[in-house]
Every structure is written in structure tokens, then in C-alpha cells.
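A.B. asks: Need the 3D shape of this:
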Amino acid sequence: MLKRNIRSIIVLSVCICCVINSCTSKKKQVVFDYGTKNDSALFYFHKGWEHIMDKGQWTLSETSFRKAHAHDPNFFVGLSLVGRISGNLEERIAIKEILDTQKEKLTEDQRLLLDVYLLNIDIMNARSQSPDKTGAIVKKFRALSEENYRTFVHKYPHESYIKAEYIEVLHARYGAQQAIDSLQVLTSQEEIEEVAFFKSYLASLEAAIGNYDTALSYADEVVAMHNDTTLAGPHATYADIYFKMDSLSLAKKHIDKAVALDPMHIIAQGLKSDIDKRLEE
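C.D. replies: Okay, here's the model as predicted:
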């Protein structure tokens, strides 16, 4: 009963934000510049999000985020995403030090994102340096990211990739059904058709609650959206669904393909480890 009430309160909160956003967006669509006026920096910044969220192209995403920062060295939100995706501990530490000294220069809205991304970097660094401290940082990260993303999405409802990360946080904190409910409230059908992440994430969420046919249908639609067999993302989605179905041979086939297509796909690497472990049992 308590869990159901909490879920209802969260959905109501999301709905209120969306009603407000709907009224304001009819007047004027508010576009966020993320802290750079450089068109090339902003182009590669958005391209980085597209690569990683829609297509599962972690390698190309890192390249794009690095290009974004190269075009504007004072683009600190962009630099934070280099820190989030870098596999080099020394580089992450150096980026974190730069951002800690520069963060007071950012606007309130930029800080909504940067503060979350800094905790993201802290989590990655803790896993390498002090694994026993990771859990506490993750708990702090989830609480702050829910609060900050909710505020940001309320002000900038058309920023789809931040909205996507907000849905991921709600999933982590409250479960798959809550994430499905919130995604349906926060996004329009048009947005779901345009942003592949939402459809692929719906596939994973539906699989998590046992709706496997629906999940596979969404995954098929993602493949049709991309029409590109070289993408790691769709294979990772299929692998996740089949793993939840306990169809381990199919899960293994797809996850091996995903990792082969993009060895930097950290989520696929983690899923591959889980699948291989289950197969060994």
C-alpha cells in the first residue's frame, strides 16, 4: 500500500509538471544552450547524446563529446560528459578538479546538470579507487539527480535526453512500472517516434515486468527506425529482453554482437558478464 501511494504521488508530481509545461510550451519552446554559444560545440554535444542514447555508439559518443569541448574549452557541461565517458582514471580526476574550480561560474540551470554529472564522475572514480564508498555515492547521486532532473525537465521539457536520464533515475529508484508511467506522462507519441531511446527503453521496461511480446515489438520498431545493422544498441536491447526471458542462447548471441560492434559499450559489457555467468551455472 505504501509503495502504491508513493508511486501515485510521484506520477501526480510528474503530471503537474507536464500540465504546466504544456501551457508554457504553447507560448514558446524554451531552448537550453548548456553553457556554450559555439554552434559547433553544441552540435557535437547533441551528437554525442544521440550516439550513446539512441544508437548505443559509446565510441562515437566519446569522440563527439571531446569535439564539443575542443570547439569551446570553456564549455564545462560538455567537459563533464567527457569525464563521464572517459575510461581513464587519471583523466577523470583531472577533469573533476577543473570542474570543481569552475562550477561557481555556471548558471543555476547549468549547475542542475553539472552537479549530477560530477557525482557521476565520483562514482566512476570510487569504483576504481575505493569500491566500498561507491554505494553511498550512488545513493546520493540518485536522490540529487531525481530532484535536479525534475526541475530541469519542468523548465526545458523539449530537452529529450535529459528527460531520458530522468526516466532512468526513476526506474532505478522506484522500479520499471513507475518508469513506464512517468515516460508515458512526460513524452508524446511524436517524441517517442523521433527519439529511439524512449522506444528501446520501453522495451527493456516492459520486459522487466514480464510483458515480453510488447518488449520485443518495441525492439523491432527500434530496428526499423534505425535501419542499420551495425549499431550495438538494438542488439543490447534484444539481449536484455532475452536475458529477462531466460532465453540465454539468444541473449548470448545478441550481447556478443553488441560488444563486438562497440567494445566501449559499458552497459553491454556488464550485461555480457551477467549472461556469461548465468550460462556457466
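A.B. asks: okay, CA-based contacts and neighbour counts for the rest of this
C.D. replies: Will do.
A.B. asks: got a list of what residue 93 touches?
C.D. replies: Residues in contact with residue 93 (CA atoms under 8 Å, 6 or more residues apart in numbering) are residue 125.
A.B. asks: Look up which helix or strand it falls in, please.
C.D. replies: Applying DSSP states H and E as the criterion places residue 93 in helix 89-102.
A.B. asks: Can you give me the neighbour number for residue 177?
C.D. replies: Residues contacting residue 177 under the criterion other CA atoms under 10 Å number 16.
A.B. asks: ok, so what distance separates it from residue 116?
C.D. replies: 24 Å (CA to CA, to the nearest Å).
A.B. asks: do residue 157 as well
C.D. replies: 18 Å.
A.B. asks: Ok, residue 218 next?
C.D. replies: 30 Å.
A.B. asks: Kindly report the same for residue 75.
C.D. replies: Where residue 116 is concerned, residue 75 sits at a distance of 16 Å (CA to CA).
A.B. asks: Remind me which helix or strand the nearest residue to residue 192 once chain neighbours are set aside belongs to.
C.D. replies: Leaving aside its sequence neighbours, residue 192 sits nearest to residue 198 (CA to CA, 6 or more residues apart in numbering; 5.5 Å). Assigned by DSSP H and E, residue 198 falls within helix 196-208.
A.B. asks: Could you do residue 34 as well?
C.D. replies: Per DSSP H and E, there is no helix or strand for residue 34.
A.B. asks: Pull out the buried residues from the helix or strand where residue 6 lies.
C.D. replies: Here residue 6 sits within helix 2-27, counting by DSSP H and E. For helix 2-27, a neighbour-count test (16 or more other CA atoms under 10 Å) marks 7, 10, 11, 14, 15, 17, 18, 21, 25 as buried.
A.B. asks: thinking in terms of the whole chain, how far from its middle is the next helix or strand after that helix?
C.D. replies: Using DSSP H and E, the helix or strand that follows helix 2-27 towards the C-terminus is helix 39-49. Centroid displacement of helix 39-49 relative to its chain, using CA atoms, centre = their mean, to the nearest Å, is 16 Å.
A.B. asks: Now show me the structure for the sequence below, then we'll compare the two:
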Amino acid sequence: MTRIPNWGSLRSLRVLALSALIMSSVSPAAANTSLYSYGGVNDEALALYRQGWSEILERGRWAEAERLYRAALVLAPDFVIAKSVLARMTDDAAEREALVHEINRSRGRVDVRGQLILDPYAMTLTLITARESGATLRAGFREDLTNLAIANYQKFIEHYPDEWAVRIEYLEWIHAKQGPGEALRAIEAMKAANPAHGARLSYFPASFYAEIGDFAKATEEAERFIRQLGPGDWPQAHYIGAFIAHLQGDYRLASESINDALRLDPQHIIAQRLKVEIEKALNDRSLQVETEEPEDS
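C.D. replies: Next up is the predicted model:
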């Protein structure tokens, strides 16, 4: 008889991630019916682009996503939005600069609805290049980017509600501006409009619940997400376990899990950032123990 893990245990969450290879896959939701054409890009290139988003947001395989975006651009060299995503991912500053030049030269070819997602992508690239070069951005740039992204993505998913990856990006910007509580309320609003729109939100509901301190709900959502991933050992499963463990203060478990995520995909940018936070927490705890004076006997 199969035993159901106790999801109050963070170690059970890690066990589920490690045993995903033998788990049954959850049946996918009904096929999407309201999708953007991305300016009539050929079907094969568009399929590669969409799969790239699945690799990033669901499986957590950034290296594979980069490969897919590059393959899409071989098939469709004028796929401007795909170029903007690749430009954000590459760690080659010279390549990013060249891609930004191509994007700026070709932006006029993107239709009005495509501009809704391209404009925030382009501003994000400005932020990245400024950070790399040490340039100073005008006052209010980040706030303007946040507000533009929220407004544009909201309009986009009103037209194309089955564009699940853009829904997730919308939630990320809501979270950036207003915090996890507001992001969770946005999810509830999506589900109220269409229950299917709450079915493919990756690990984000789990992370939002963890941030507000509802760890029981966070582990419940993490369980659901990992089971949806189906068979395989996916970086994202380890990442969400590390995220929850970190917020609960179990830094050693968090370290084990984040190392597993990065072992599977060293290019997982979000996992790299979390690893830095976890290592700092472990170091701070170690220093605290070293500096504590023993009690007088």
C-alpha cells in the first residue's frame, strides 16, 4: 500500500522531488483555445518558443530553454519577441548588445498586441544593460517598468487568456509591486473568471503562501505542482523545496535542495540567487554560534 507523504514535513517535500522519476503524470488541462500568433511566426518556431517557457517556468531547465529559443530563431530569424527573451537570458554581454540592437531595429514589425509584452521586455533589457555597464537610469525607471508590465500583461491576457506564461509574468510583477498577498488575490480573481486559469501557475502559489507564512498551504501547493510535473527529476521541484525550507529557517535542508536544483541545471538563474541567500543565512548562523558567550556555570 502506497503511503502518502506527510506534507507538514519539509523533508517529505524533498523526497517527493527526488522520487518524481517514478511518479505518474497528471493529465493536462484541455488544449488552449485563445493563443497569440506572435505575428504569424511559423508553427515549428512558435512551438519551440512555447516549450522554452515551459522549461523555464515549470521544469526549471534554463539551459534547455536557451537551446530552444536559439533553435526557434534559426527557423524564424525575425521572431523579435523570442530575441527579447534570449537577450534577457544570455550571459554574453556582447551578444545581448547585438540582440538589443536587432530588437530596436525591428520593433515596428510587431503588432499592437505583441507590443504589450515586447515593451516591458525591452525596458527590462535596458535595466539589465545599465546594471552591467554601471549606467544610471532616470529616477522612476523601475517604478515605470513595474506599472507598464502590470498594465500591459493584464491587457494581453484579457485578449489571450490561455497564454499561461504571460499570466505568470503578470503575477510576478504584481508580487514585485504589492507583495505575495496581492499576488494570491490576483490568482483567486483569475480562478473566479475561469477555474482552468489556476491550473498552470508553476510553483508561484506555493512560494507566495510561504512568503506570507502559511507553510501548510505552501507545501500543499508545492505537492500539487510537483505531481503535475510528472515523471522526471526536475530542477524546479528542488527549487521550491529549497525556497520553503529557507523561509522556515531550515537552511541545511534548503542548501541540500538548492544544490540539487543547480546540479540539474547550473544555469537556473533564480536558483543561483536563492543559493546566495541560503549561504549567507548559513554563514550568519555560524557566526552567531561562534560569537555567543557560554553561560556562567
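A.B. asks: sorry, back to before: show me the contacts for the residue nearest to residue 192 of the first structure.
C.D. replies: Neighbouring residues of residue 198 of the first structure by CA under 8 Å, 6+ apart: 164, 183, 192.
A.B. asks: which position in the second structure aligns with residue 45 of the first structure?
C.D. replies: Mapped onto the second structure by TM-score structural alignment, residue 45 of the first structure lines up with residue 49.
A.B. asks: out of everything not next to it in sequence, what's closest to that match?
C.D. replies: Per CA to CA, 6+ apart, closest to residue 49 of the second structure is residue 69, 5.7 Å.
A.B. asks: In which helix or strand does the one you found reside?
C.D. replies: Going by DSSP H and E, residue 69 of the second structure is in helix 62-75.
A.B. asks: okay, and that helix goes to which residues in the first structure?
C.D. replies: The aligned range for helix 62-75 of the second structure in the first structure is 58-71, by TM-score structural alignment.
A.B. asks: For the second structure, which segments count as strands?
C.D. replies: In the second structure, no strands are found when defined by DSSP state E.
A.B. asks: can you give me the helices for it?
C.D. replies: For the second structure, applying DSSP state H gives helices covering 10-18, 43-54, 62-75, 80-89, 93-106, 112-133, 141-159, 164-178, 180-193, 204-211, 215-229, 235-248, 251-264, 269-291.
A.B. asks: Next one: residue 264 of the second structure from residue 12 of the second structure, what distance?
C.D. replies: 20 Å.
A.B. asks: and the most centrally placed residue in the second structure, what is it in contact with?
C.D. replies: Taking CA atoms, centre = their mean, the centroid of the second structure lies closest to residue 57, which sits 4.5 Å from it. The contact partners of residue 57 of the second structure, by CA under 8 Å, 6+ apart, come to 165, 202, 236.
A.B. asks: which of those has the most neighbours?
C.D. replies: residue 236 leads the contacts of residue 57 of the second structure on contacts (other CA under 10 Å) with 31 neighbours.
A.B. asks: Which position in the first structure pairs with that residue?
C.D. replies: Match for residue 236 of the second structure (TM-score structural alignment): residue 233.
A.B. asks: And for residue 83 of the second structure, the neighbour number?
C.D. replies: Neighbours around residue 83 of the second structure, by other CA under 10 Å: 21.
A.B. asks: Please give the number of neighbouring residues around the residue nearest to it when sequence neighbours are not counted.
C.D. replies: Nearest residue to residue 83 of the second structure, sequence neighbours excluded (CA to CA, 6+ apart): residue 99, at 6.5 Å. By the criterion of other CA under 10 Å, residue 99 of the second structure has 20 neighbours.
A.B. asks: go on, the one 10 residues further on?
C.D. replies: Other residues within reach of residue 109 of the second structure, judged by other CA under 10 Å, total 14.
A.B. asks: distance of the aligned partner of residue 277 of the second structure in the first structure from residue 244 of the first structure?
C.D. replies: The pairwise alignment with the first structure assigns residue 277 of the second structure to residue 274, based on TM-score structural alignment. Distance of residue 274 of the first structure to residue 244 of the first structure, computed by CA to CA: 11 Å.
A.B. asks: Which one of the two is surrounded by more residues?
C.D. replies: residue 244 (17 against 12).
A.B. asks: how close does the equivalent of that one over in the second structure get to residue 241 of the second structure?
C.D. replies: With TM-score structural alignment as the criterion, residue 244 of the first structure lines up with residue 247 in the second structure. Remark: distance between residue 247 of the second structure and residue 241 of the second structure (CA to CA) = 10 Å.
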